[in-house]
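how does the following fold in three dimensions:
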Amino acid sequence: MVQAVEAPDSIVDVISTDTCSFMHCAGKLKVLDHQWIQVIFQPPELTVGAMDFQYGGESEVKLQITYIDEKIRLGKGSRGSLFVFRRRHGGSTNV
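You can find the predicted model right below:
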């Protein structure tokens, strides 16, 4: 999984394997306070073989940023999910 955060408020999550990308979610990020952010995602775009289609509707997630520095970001979802992101070249992060 790769997550690209682009200033000021865009975020893109891509789930893929070494050979293909199969889910792409774009969303808008909103800072709620000094620890919490909210992301509202557009319907995910799925790729299966040569077919591309959207699946489902908008979704929303709230994340607590528990630690962040130049190399790593630790987060916790509002339902208890844990996330570890490390910075890659170009500012993208991945899980």
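
rest of the way, CA atoms for contacts and neighbours
OK.

what is the burial count for E70?
Residues near E70, counting by other CA atoms under 10 Å, number 8.

so it, which state does it fall into?
Here E70 is recorded as coil under DSSP: H, G, I helix; E, B strand; the rest coil.

identify the residue nearest the residue nearest the centre of the chain in space, chain neighbours excluded?
The chain has D13 as the residue nearest its centroid, 4.0 Å off, counting by CA atoms, centre = their mean. Counting by CA to CA, 6 or more residues apart in numbering, D13 lies nearest to Q3, which is 4.4 Å off, once chain neighbours are set aside.

following up with a second sequence; could you model it the same way so I can compare the two?
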Amino acid sequence: MIQVVEAPDTVRNKVSFSAFGFLNGEVSLKGKLIALDEKWIQVIFEAPELKVGGLEFQYGGESEVKLQITYVDEKVRLGKGSRGSLFVFQRR
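Just a heads-up that it's a prediction; the model follows:
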């Protein structure tokens, strides 16, 4: 998974996968980041885009997530989702 945060408020997530060992694909999300306070953010995502082999299409609808940023420095960002999920992101 790759996450890119672009100034001022765009978030892009991409998950790459391989099905059956030969069918490559990816799921991409683009969202708008909203700072709720000094620790919590909300991201409202557009419908996901799915690419499998040569096919490309959008499916579903908007979704949103609230995250608490528990730690951040120049290399690592730790977060906790509003439902208890834990996230670790490493800067490249």
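
TM-score for these two?
The TM-score (TM-score structural alignment, normalised by the length of structure 2) is 0.91; 88 aligned residues with a CA RMSD of 1.4 Å.

contact partners for K62 of structure 1?
W36, I37, Q38, V39, G77, S78 (CA atoms under 8 Å, 6 or more residues apart in numbering).

the residue nearest to D13 of structure 1 contacts T93, correct?
Yes. Contact criterion CA atoms under 8 Å: Q3 of structure 1 and T93 qualify, at 5.1 Å.

I'd like the contacts of K62 of structure 1 as CSV, with neighbour count and distance to D69 of structure 1 appended.
As requested, these are exported to CSV (neighbours: other CA atoms under 10 Å; distance: CA to CA, whole Å):
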residue, neighbour count, distance to D69 of structure 1
W36, 17, 16
I37, 16, 16
Q38, 19, 20
V39, 19, 20
G77, 16, 19
S78, 13, 21
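
which of the residues you listed are retained in structure 2?
Using both residues aligned by TM-score structural alignment, their matches' CA atoms under 8 Å, structure 2 keeps these contacts from the contacts of K62 of structure 1: W36, I37, Q38, V39, G77, S78.

so which of the residues you listed comes closest to S59 of structure 1?
Proximity of the kept ones among the contacts of K62 of structure 1 to S59 of structure 1 (CA to CA) peaks at V39, which lies at 8.3 Å.

what does that closest one correspond to in structure 2?
When structure 2 is aligned by TM-score structural alignment, V39 of structure 1 is paired with V43.

for V5 of structure 2, see how far away the residue nearest to its match when sequence neighbours are not counted is.
Leaving aside its chain neighbours, V43 of structure 2 sits nearest to L33 (4.5 Å; criterion: CA to CA, 6+ apart). As judged by CA to CA, to the nearest Å, L33 of structure 2 and V5 of structure 2 stand 9 Å apart.

okay, and which of the kept ones among the contacts of K62 of structure 1 map to strands?
Those of these mapping onto strands are W36, I37, Q38, V39, G77, per DSSP state E.
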